[in-house]
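Participant: got a sequence here, can you build the structure:
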Amino acid sequence: MQKNDIVIGFIGTGVMGKSMAGNLLKAGYPLHIFTRTKEKAQELIDQGAVWKESIAEIARDSDVIITMVGYPKDVEDVYFGDNGILAHALPGTYTIDMTTSKPALAKEIFDKARKREIEALDAPVSGGDIGAKNGGLAIMAGGNEEAYRKVLPIFEVMGENIILQGEAGAGQHTKLANQITIASNMVGVCEAISYAKKAGLSPGRVLDSITTGAAGSFSLSKLGPRMLKGDYAPGFYVKHFIKDMTIALESAQEMGLSTPGLSLSLDLYRELAEQGGSDSGTQALIKLFEQ
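Facilitator: The predicted structure is shown next:
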């Protein structure tokens, strides 16, 4: 099928979902959208997206349905509710959950979708608001390979590093490994900037040196400068990172794996949230080190 024959339904147009949906529109895909607050989707509607009044409408009228919501409970409601996707999508529909959620939930969606002749993929992403805007996200997919191949052109509009990691749930497991890596890294970035300041150095100049060396990372090069500017606008919310780390920690514990770096980072972010930082970007962690 040509892209203008494939109607995409997009549920959840938050910080990242809005840009991801916008890139699909620019690529020429007919787009139906639904989010809890219509006003937040107005920019996409102005660009040509068709607003639907319910998830059930999205499900009935779309060939491919992408979900990018907040928490596992939201995913359950969107997929399993009486007015949800699986109750109303037609056989042959493809669903793609790009929320960071529980691997077991991804498997449950896959199994229930199969019974209704619906193909389900889990495909969480990494790259924050920057990656979402420029179509450069890392997309970590789990599910049936044939289904993955069918929707790959859609993935290629939103991301660059796109890999099928395995069966249903594998995408979620991969994203949790990603979040575990970031968790300790963010603590290191904050400590490095604090150290540079204490040593009387120019922290910006220090970043110029260390971002291209062995210490280089997305967190250091993209979020470090935001920390120095006091820019705590969310590219990725603290509250959602806490959710991701909590799922990762629970999954690690279920497998009998010790993750001390993850545990420390989760404790620090929870402290930040208790101080009112839930809706800040993850780079706001530097505030704890500046106290």
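
Participant: contacts, neighbours, all on C-alpha from now
Facilitator: OK.

Participant: would you mark the buried spots in whichever strand or helix holds Q172?
Facilitator: If you go by DSSP states H and E, Q172 is part of helix 170-198. In terms of neighbour count (16 or more other C-alpha atoms under 10 Å), helix 170-198 has its buried residues at 170-176, 178-180, 182-190, 192-193, 196.

Participant: what's the spacing between the longest strand belonging to the chain and its chain's center?
Facilitator: Ranked by residue count, the top strand of the chain under DSSP state E comes out as strand 159-166. How far strand 159-166 lies from its chain's middle: 14 Å, per C-alpha atoms, centre = their mean, to the nearest Å.

Participant: coming back round to it: beyond the helix holding Q172, next helix or strand please.
Facilitator: Taking DSSP H and E, what comes next after helix 170-198 is helix 203-210.

Participant: what's in contact with that next one?
Facilitator: I193, A196, K197, G216, L220, S221, G224, P225, L228 (C-alpha atoms under 8 Å, 6 or more residues apart in numbering).

Participant: let's see that with 7 Å instead.
Facilitator: Outside helix 203-210, the residues that touch it by C-alpha atoms under 7 Å, 6 or more residues apart in numbering are I193, A196, K197, G216.

Participant: strands along the chain, start to end?
Facilitator: So, for the chain - with DSSP E - the strands run 8-11, 31-34, 50-51, 64-67, 94-97, 119-122, 125-126, 137-142, 159-166.

Participant: list the buried residues for the fourth one?
Facilitator: Within strand 64-67, the residues that qualify as buried are V64, I65, I66, T67, counting by 16+ other C-alpha under 10 Å.

Participant: to check against the first, give me the structure of this:
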Amino acid sequence: MTLHSKKIAFIGTGVMGASIVKHLLKADFDVTVYSRTKSKTAELVELGAKWAPTPKEAADGKDIIITMVGFPSDVEEVYSGQDGIFQTAKKGAVVVDMTTSEPTLAKNLYAKAKEKGIFSIDAPVSGGDVGAQNGTLSIMVGGDKEIFDELLPILQIFGSNIVYQGGPGAGQHTKMCNQLLIATNMIGVCESIAYALKAGLDIDKVLQSISTGAAGSWSLSNLGPRMIKGDLEPGFYVKHFIKDMKIAIEEAERMDLDLPGVKLSKQLYNTLLEKGYGEKGTQALIKYYVED
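Facilitator: Below is the predicted model:
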């Protein structure tokens, strides 16, 4: 079977998933999509994707099934629920969970898939809406190396930094390392901007000076300008970031590791959630420091 003859199902067409599907369609793949909110698939169907009413029907007969949903409970539902992927996925199919989820759950999915003669990969991503749109996502992969090698040409359609991390769950553990860095760095970005504003500085000139030196970061360069403009639209939702921090804290506790930095970040983001910012982007943390 040639690469382009492989049929793909994509479950979860949110902020990032929709852009990934567009890249797959542009590369002439046969793609079937499912989203709990059907309207989120409308543009993709117009571009040539097929629509399925359930994950089970989307997965039926497909060679590769990619999922990118919100929470670990959603992952369990789309795989193991009564309308889930495992109901119809054929032997030899590859399931790829790109949700940021629990390493323990990734290992469980791998085991369940193996029982059914299916190959399972955990492949969370980083890069936000911009990375998804530009096809430059960082993809962290756990699972069998030979399956990663087979899948790599497809991942390269929408990713530019794709690294095999190890066995099942290794991709998710790596994503937790990524989220830990973002969680504490975001505090620094917001406090720096809040300080500059209080000091009466020209914030654009401040960013020009500090974003390319030792203090530079992706969050500062990409989300800092959004904070200044008051643009809180999500590249990644606050509610999902809190979920990620919760996973990181729980996994760390299993390893007898204390992470006070991420605990503080989660506390600050929970304050935002209580104020109704759950559907906004992670840059909304600036609202903790600077109100309109």
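
Participant: still on that earlier bit, on contacts alone, who are the packing partners of the longest strand of the first structure?
Facilitator: strand 137-142 (3 or more C-alpha pairs under 7 Å, 6 or more residues apart in numbering; DSSP states H and E).

Participant: how far away is Q253 of the first structure from I180 of the first structure?
Facilitator: Here Q253 of the first structure is placed at a distance of 13 Å from I180 of the first structure (C-alpha to C-alpha, to the nearest Å).

Participant: picking up where we left off before, now distance to D122 of the first structure too, for the contacts of helix 203-210 of the first structure, in CSV please.
Facilitator: As requested, the contacts of helix 203-210 of the first structure are exported to CSV (distance: C-alpha to C-alpha, whole Å):
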residue, distance to D122 of the first structure
I193, 36
A196, 41
K197, 42
G216, 29
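
Participant: now for the most centrally placed residue in the first structure: which residues touch it?
Facilitator: Relative to the mean C-alpha position of the first structure, the nearest C-alpha, by C-alpha atoms, centre = their mean, is the one of V125, at 4.6 Å. By C-alpha under 7 Å, 6+ apart, the residues touching V125 of the first structure are M98, L137, A138, I139, M140.

Participant: which of these map to contacts in the second structure?
Facilitator: Of these, the ones still in contact in the second structure (both residues aligned by TM-score structural alignment, their matches' C-alpha atoms under 7 Å) are M98, L137, A138, I139, M140.

Participant: for the fourth one, the count of nearby residues, please.
Facilitator: Burial of I139 of the first structure is recorded as 26 neighbouring residues (other C-alpha atoms under 10 Å).

Participant: check the one 4 residues further on too.
Facilitator: For G143 of the first structure, the number of neighbouring residues by other C-alpha under 10 Å comes to 24.

Participant: also the one 5 residues further on?
Facilitator: Neighbouring residues of Y148 of the first structure were enumerated by other C-alpha under 10 Å; the total is 23.

Participant: one more: K287 of the first structure?
Facilitator: K287 of the first structure has 14 nearby residues by other C-alpha under 10 Å.

Participant: show the contacting residues for it.
Facilitator: Contacts of K287 of the first structure by C-alpha under 7 Å, 6+ apart: none found.

Participant: please report the distance of it from S194 of the first structure.
Facilitator: For K287 of the first structure relative to S194 of the first structure (C-alpha to C-alpha), the value is 10 Å.

Participant: give me the common contacts of these two.
Facilitator: With contacts defined as C-alpha under 7 Å, 6+ apart, no residue is adjacent to both K287 of the first structure and S194.

Participant: mind putting the contacts of V125 of the first structure in CSV, distance to V15 of the first structure included?
Facilitator: Putting the contacts of V125 of the first structure into CSV (distance: C-alpha to C-alpha, whole Å) gives the following:
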residue, distance to V15 of the first structure
M98, 13
L137, 14
A138, 16
I139, 17
M140, 19
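
Participant: which among the residues you listed end up buried?
Facilitator: M98, L137, A138, I139, M140.

Participant: aligned to the second one, what sits in the second structure?
Facilitator: It refers to L137 of the first structure. Structural correspondence for L137 of the first structure with respect to the second structure (TM-score structural alignment): L137.
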